[in-house]
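In: Build me a structure from this.
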Amino acid sequence: MNEPIKKIAVLTSGGDAPGMNAAIRAVVRACTYYRVECVGVYRGYQGLIEGDFETLNARHVSNIISKGGTILKSARSAEFRTEEGRFKAHKHLIENGIGALVLIGGDGTFTGGLKFIEEFNFPLVGIPGTIDNDIYGTDNTIGYDTALNTVVEAIDKIRDTASSHNRLFFVEVMGRDAGFIALNSGIGAGAEEILIPEKNLGLDRLVESLNKSKEKGKTSSIVVVSEGDKIGKNVFELGDYITEHFPNYDIRVSVLGHMQRGGSPSCYDRVLASRLGVAAVEALLDRTTGVMVGITNNKVSTVGLNKAIKMNNDIDPELLKVAEITSI
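Out: Sure, this is the predicted structure:
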């Protein structure tokens, strides 16, 4: 990194998250501000391997801050997991005079970035873009706030029909390995129970809780289930089990699925993405590499990519207590 960086590339990888476009916009405009050329890489690491590049300026990213998804597209790349694939990707970067890379994505994206640093010592910085909020080193990831609002809005509507028909709804939300979406949306939507991977409630406890709700006169209930919860093989199996114990309930299962990824990003996610996009470019220009930029106590911070991948954010025990108390 002795030579000054004259060209920075940016890509999005992994699952899309609302606010990724805002981050792309911030990277491009920060490059313009600091008089550095910016190159967009289409389709993540696969585009890097194929040299699918386009020079971007401030006007290219006009009016994208409000759009969900990612204008640079995202794709899984089995080829990038091979030495040959990474060699091709590095060759395209060098041939195009690109001196540094900004990665927007989650732990899989950062794992690929670490490998790239190990093999080629190529300067890069990560920006956490994932709705699961499961990346260590930042209080919030881009897309998490929007996903929460989407889930709460959906549960509010489900509760209307649950109340009208004395129904028990199991609402599955994303979170294969982390329960942040389920816990926070469950509290925000007033769920009777919240099932998350980090805390195995167990079938007996769930049945006991639903019994208590019925004894207290509740005629309908909402149970928010993180997709990674360990009680049943899946939310439908869990619904079948509860049907056996509560024959008077009309059981319904609703899987919110990929609707949680879409939609216009919230103001919070737009601001977060803008701050982190600028911070990523500034870090690279300051000769900082191998880190992820995040937000800690409302201040921009950095953490090594290896820590961001290997370490976990813990569920706040206060939130678990709040969920228990407010579900009475």
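In: Could you use CA atoms for every contact and neighbour count after this?
Out: Noted.
In: In this structure, what residue spans correspond to strands?
Out: Assigned by DSSP state E, the strands in the chain fall at 7-12, 37-41, 53-56, 100-105, 124-128, 167-173, 193-195, 221-226, 250-255, 291-296, 299-304.
In: List the contacts of residue 180.
Out: Residues counted as contacts of residue 180 (CA atoms under 8 Å, 6 or more residues apart in numbering) are 132-134, 315.
In: For residue 8, give its distance to residue 123.
Out: Separation of residue 8 from residue 123 (CA to CA, to the nearest Å): 10 Å.
In: about what we covered before: ok, which of the strands of the chain comes nearest residue 118?
Out: Residue 118 sits nearest to strand 124-128 of all the strands of the chain, at 11.5 Å, using CA to CA.
In: Can you point out the buried residues in the closest one?
Out: The neighbour-count check on strand 124-128 (16 or more other CA atoms under 10 Å) flags 124-128 as buried.
In: That strand - contacts with which helices or strands?
Out: Strand 124-128 sits against strand 100-105, helix 107-120, helix 267-285, strand 291-296, with contacts defined as 3 or more CA pairs under 8 Å, 6 or more residues apart in numbering; DSSP states H and E.
In: Now tell me what touches the last one from outside.
Out: Think strand 291-296. In contact with strand 291-296 (CA under 8 Å, 6+ apart) are residues 124-128, 137-141, 272, 276, 279-280, 300-305, 308.
In: and this one, so I can compare the two:
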Amino acid sequence: MKRIAVFTSGGDSPGMNACIRAVVRTAIYHGLEVYGIRRGYNGMIKGEFWKMESSSVSNTIQKGGTILKSARSQDFMTKEGRQKAYEQLKEYEIDGLVAIGGNGTFTGATLFFEEFGIPVVGAPGTIDNDLYGTDYTIGYDTAVNTALDAIDKIRDTADSHERVFFVEVMGRDSGYIAMPCAIGGGAEIVMIPETITSVPQVIDTIKNGWERSKTSFIIVVAEGDEEGNATDIAAKVKEALPIMDIKVTILGHVQRGGSPTAADRMLASQIGIATVEGLLNGKTDVMAGIVNSKLVFTPFKDTINKKKIINQRFTRMVEILSV
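Out: A predicted model of the protein is given here:
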């Protein structure tokens, strides 16, 4: 293996640049040439390749987003699109790929490997922390701290005006952001896709709290909760409790941005090194991750198909601490 390429795909996450930096410098350390592919699979199809040197990633470890840009590619999901991508890789004599992203990225990577045999090792770059095969994903710690900082500020207003705030955080299929935000932010309720929390339960909790002289409430809602989004849930609660002053805050994409925390920089650096050394050691069609403080390589099919479970004791913690 003489030449590798690295790209980011799907939603951006804080720490992606730290991972790119680690990939580039590890490749150079081992005597490899390294190219960056701009705009993910779209860029691979169009030949947007950038020969990277050590200086290419100087002053990037602290930056959010991704210097390689990111995009979702419909063309890559076609056989013709993947054929074009393969031809571009052959033109640039790329021997292996590092794919930084989440489920969609790895779905494309495993299909690409099956069809063309290009070795691919993945790095888990997503704020959702929903990938099987790693305790934490790159960007998760930063996203949680960003959301928690916002909830702390909302709590001040909720307390001052004696309001009920529904705060929606990201998590279409996972409550991994919502749960630590609820515990760390002192929320009365958390609503996540992994557990059933009905609107009547929310109403009862608010009523019971009010009777105990609670005058403000924070309800953290993962955007993919079975009862709907925060706006829908808040409307139902307002209908049942018209006397309550109810507000909704949707944190949205603010959770994706910002300078990565120390934890995310460390994780991204460790995994970036592992992806390159994994390729050199013959690893392919796998994701590098950290489980119980140990480096592991998990097949893409497992990261895509196996469910990462939230510990149910966290739900009980919210219930106990909200009394």
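In: hmm, back to that, want to throw the strands of structure 1 into a markdown table with distance to residue 88 of structure 1?
Out: Below are the strands of structure 1 laid out as a markdown table (distance: least, CA to CA, whole Å):
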| stretch | distance to residue 88 of structure 1 |
| --- | --- |
| strand 7-12 | 16 |
| strand 37-41 | 14 |
| strand 53-56 | 14 |
| strand 100-105 | 15 |
| strand 124-128 | 17 |
| strand 167-173 | 38 |
| strand 193-195 | 44 |
| strand 221-226 | 39 |
| strand 250-255 | 40 |
| strand 291-296 | 23 |
| strand 299-304 | 25 |
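In: before we move on, back to that, nearest to residue 63 of structure 1 among the buried residues of strand 124-128 of structure 1?
Out: For residue 63 of structure 1, the closest of the buried residues of strand 124-128 of structure 1 turns out to be residue 127, at 20.9 Å, with distances computed as CA to CA.
In: Translate the closest one into the numbering of structure 2.
Out: Counting by TM-score structural alignment, residue 127 of structure 1 corresponds to residue 123 in structure 2.
In: Spatially, what comes nearest to that match if we skip its sequence neighbours?
Out: Of all residues beyond its chain neighbours, the one nearest residue 123 of structure 2 is residue 100 (4.7 Å), with distances taken as CA to CA, 6 or more residues apart in numbering.
In: and the direction of the longest helix along structure 1 versus that of strand 250-255, what angle?
Out: For structure 1, the helix with the greatest residue count under DSSP state H is helix 144-165. Counting by axes from the mean of the first three to the mean of the last three CA atoms, to 10 degrees, helix 144-165 of structure 1 points 160 degrees away from the direction of strand 250-255.
In: Mind reading off the mean deviation between helix 144-165 of structure 1 and structure 2?
Out: Following the fit onto structure 2, the mean deviation recorded for helix 144-165 of structure 1 is 0.4 Å by mean CA distance after the TM-score superposition for structure 1.
In: Distance from that helix to the middle of the chain?
Out: Chain-centre distance of helix 144-165 of structure 1: 19 Å, with CA atoms, centre = their mean, to the nearest Å.
In: Stretch 65-84 of structure 1 now?
Out: 14 Å.
In: Please identify the buried residues of stretch 261-273 of structure 1?
Out: Going by 16+ other CA under 10 Å, stretch 261-273 of structure 1 has these buried residues: 261-266, 268-273.
In: Would you reformat those residues as a markdown table and include distance to residue 156 of structure 1?
Out: A markdown table is the format used below for those (distance: CA to CA, whole Å):
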| residue | distance to residue 156 of structure 1 |
| --- | --- |
| 261 | 18 |
| 262 | 18 |
| 263 | 17 |
| 264 | 19 |
| 265 | 19 |
| 266 | 18 |
| 268 | 21 |
| 269 | 22 |
| 270 | 24 |
| 271 | 26 |
| 272 | 26 |
| 273 | 27 |
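In: Looking at those, which is nearest residue 151 of structure 1?
Out: residue 261 (10.2 Å).
In: Isn't that closest one up against residue 18?
Out: Yes. Using CA atoms under 8 Å, residue 261 of structure 1 is in contact with residue 18, at 6.5 Å.
In: Which neighbours do the two have in common?
Out: Here residue 261 of structure 1 and residue 18 share the contacting residues 69, 131, 143, 147, scored by CA under 8 Å, 6+ apart.
In: of the residues you listed, buried ones?
Out: Here, 16+ other CA under 10 Å leaves 69, 131, 143, 147 buried among these.
In: Provide the aligned range in structure 1 for stretch 61-79 of structure 2.
Out: Stretch 61-79 of structure 2 lines up with residues 65-83 of structure 1 when matched by TM-score structural alignment.
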